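Here is the input, now give the coordinates:
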Amino acid sequence: MTDAMSSLYPFLRFDDSPGEPSAESRRSVDAVLAEVRRSTTDKAREIMELRRHVHREQRHLLAACGTAMAERFARGGRLFAFGNGGSSTDAADLATQFLDPPPGSPPLPAFALTADAAVVTALSNDVGFDLVFSRQLAALGRESDIAVGLSTSGNSTNLLAAFDEAKRIGMLTVGITGGDGGRMAELDSIDFLFAVPSASVHRVQEAQTTIYHVLAELSVEGVR
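Just a heads-up that it's a prediction; the model follows:
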């Protein structure tokens, strides 16, 4: 047991003497494992409560947004998702929900604006990172399309510019953020804004995953 623990948790201090570990070493390991269990339980409880809160407070907004997205897809629209850092990964996951829906559901056109490294780096280098998403929407977006931006803070300048550009085109705009919504909450260019009320980036991203999965299910179901 001690050998296994020391390989998994090398930062713990184990007794180097041969034979059975000392009582002190065992107490040290037990205390750390108890703290890990407590921390894991607390985090699971927190994210479950956040998800319940989102359901209570934003379920009608989720339903309305899912319906609006389905209507755009039915008109031949496409979805463009974008975000920075971990949110860029979520944007790619969101696009995948439409391209690879559950069996029996039609695939729908969706794209992550961070997927092409050449495009992202060229725009960042030549016109500036603040315009890396809005420039792509200006080139690709149509009035029937959907723009979904993800941010844990709601303050990313390149997302704000993208929403303004999407609204100028006439696209349906959906913002998914955390806290009080940040600067995204101040925009007139976002049709549907979902904010996860937490200061923890990890909990926000976990709840955001639930939000966009629900939106994807509602949209696909609405088109089917």
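
switch to C-alpha atoms for all contacts and neighbour counts from now on
Noted.

So for this protein, which residue is the most central one in space?
Geometric centre of the chain, nearest residue: residue 90, 4.2 Å, by CA atoms, centre = their mean.

list the buried ones in stretch 179-186?
Across stretch 179-186, burial judged by 16 or more other CA atoms under 10 Å covers 179, 180, 181, 182, 184, 185.

Over to residue 80. Which of the three states is it?
Using DSSP: H, G, I helix; E, B strand; the rest coil as the criterion, the local structure at residue 80 reads strand.

Return the distance of it relative to residue 201.
23 Å (CA to CA, to the nearest Å).

Quick check: which helices or strands does the longest strand along the chain pack against?
Longest strand in the chain, counting residues (DSSP state E): strand 172-178. If contacts are counted by 3 or more CA pairs under 8 Å, 6 or more residues apart in numbering; DSSP states H and E, strand 172-178 sits against helix 23-74, strand 146-150, helix 157-169, strand 192-196, helix 201-223.

if we go to 10 Å?
Counting by 3 or more CA pairs under 10 Å, 6 or more residues apart in numbering; DSSP states H and E, the packing neighbours recorded for strand 172-178 are helix 23-74, strand 79-83, strand 146-150, helix 157-169, strand 192-196, helix 201-223.

Give me the buried stretch members for the last one, please.
Neighbour-count burial for helix 201-223, with 16+ other CA under 10 Å as criterion, is recorded at 201, 203-205, 207-209, 211-220, 222-223.

this one as well, want them side by side:
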Amino acid sequence: MTGLESLYPFLYPSSGGAGSGERVLGEVAASTREKIAEIDRLRRRVADEQAEEIARCARAMAASFAAGGRLVAFGNGGSSTDAQAVAACFTVPASPGPALPAVALTADVAVLTALANDVSFEVVFARPIAAAGRPGDIAFALSTSGGSRNVLAGLAAARRTGMLTVGLAGGGGGAMAEPGTVDHLFVMPSSSVHRIQEAQTTVYQVLGELVRDELRRS
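So this is what the prediction gives:
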């Protein structure tokens, strides 16, 4: 078996003998069902264990927005695109509600690459927060490990500025779970990066909805 046949054996039943295509498709279907069940279990666990903290965080974020605060989101890799999704979740809501001021630091490629090239990758989030962050703004940090040094540096800069800090992490929370690191931390208890990011997506979308509910009630 070579080339495309080795990559996609289910497209070439003859290469693996009679029934090989059906067997592979069956294995893929079983794997898909297990992954769906796994993320469902993780989301239910996060909801069961962290729902009250999510509600408290939403109230704090709503108070920040009501007082003129802005949200700044940041993260690395897949979390960098999640940071942009967080910003979009608040500025362009899927449900009716006001547009809330939110930006993703990872969207400013010029600043990010200039700092990474000229200073250090560790300060790519801390420097913009120190420069433009204001007391009462929201720093929204995403990390699958909870230990990214530039994310931790960004949170430290936000605390010095007097910003509300919100963190999403995975596993055991990493360094983000250490006392005094973040005001509101939500840990996705999984070792799978995929499941962590899927659960984090649910958390920040729920936060977006709850924040708008709080603002409507105020």
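
what's the TM-score for these two chains?
Put the two chains on top of each other and the TM-score (TM-score structural alignment, normalised by the length of the second structure) is 0.92; 214 aligned residues with a CA RMSD of 2.0 Å.

just to revisit the earlier point, translate the residue nearest to the centre of the first structure into the numbering of the second structure.
Counting by TM-score structural alignment, residue 90 of the first structure lines up with residue 82 in the second structure.

so that match makes contact with residue 74?
Yes. With contact defined as CA atoms under 10 Å, residue 82 of the second structure reaches residue 74; the gap is 8.3 Å.

who touches both of these two?
104, 106, 141, 142, 143 (CA atoms under 10 Å, 6 or more residues apart in numbering).

Just give me the neighbour total for the last one.
By the other CA atoms under 10 Å criterion, the neighbourhood of residue 143 of the second structure contains 30 residues.

Residue in the first structure paired with it?
Applying TM-score structural alignment, one finds that residue 143 of the second structure aligns to residue 151 in the first structure.

distance of that match from residue 33 of the first structure?
In terms of CA to CA, residue 151 of the first structure sits 33 Å off from residue 33 of the first structure.

The closest residue to residue 143 of the second structure other than its chain neighbours: what's it in contact with?
In space, and not counting its chain neighbours, residue 143 of the second structure is closest to residue 169: 4.9 Å by CA to CA, 6 or more residues apart in numbering. Going by CA under 10 Å, 6+ apart, residue 169 of the second structure touches 79, 141-147, 175-177, 185-190, 196-197, 200.

one more time with 8 Å
Residues counted as contacts of residue 169 of the second structure (CA atoms under 8 Å, 6 or more residues apart in numbering) are 142, 143, 144, 145, 146, 176, 185, 186, 187, 188, 196, 200.

quick one: what's aligned to it in the first structure?
Residue 169 of the second structure maps onto residue 177 in the first structure, by TM-score structural alignment.

same question, residue 46 of the second structure
Taking TM-score structural alignment, residue 46 of the second structure has residue 54 as its aligned residue in the first structure.

for its match, what are its contacts?
Neighbouring residues of residue 54 of the first structure by CA under 8 Å, 6+ apart: residue 196.

Report the separation between it and residue 196 of the first structure.
With the distance defined as CA to CA, residue 54 of the first structure ends up 7 Å from residue 196 of the first structure.

cool, residue 77 of the first structure as well?
Taken as CA to CA, the span from residue 77 of the first structure to residue 196 of the first structure is 27 Å.

Tell me which two of the shared contacts of residue 82 and residue 74 of the second structure sit farthest apart.
Greatest spacing in those, by CA to CA: 104 and 143 (14.1 Å).

Residue 77 of the first structure and residue 59 of the first structure, how far apart?
In terms of CA to CA, residue 77 of the first structure sits 24 Å off from residue 59 of the first structure.
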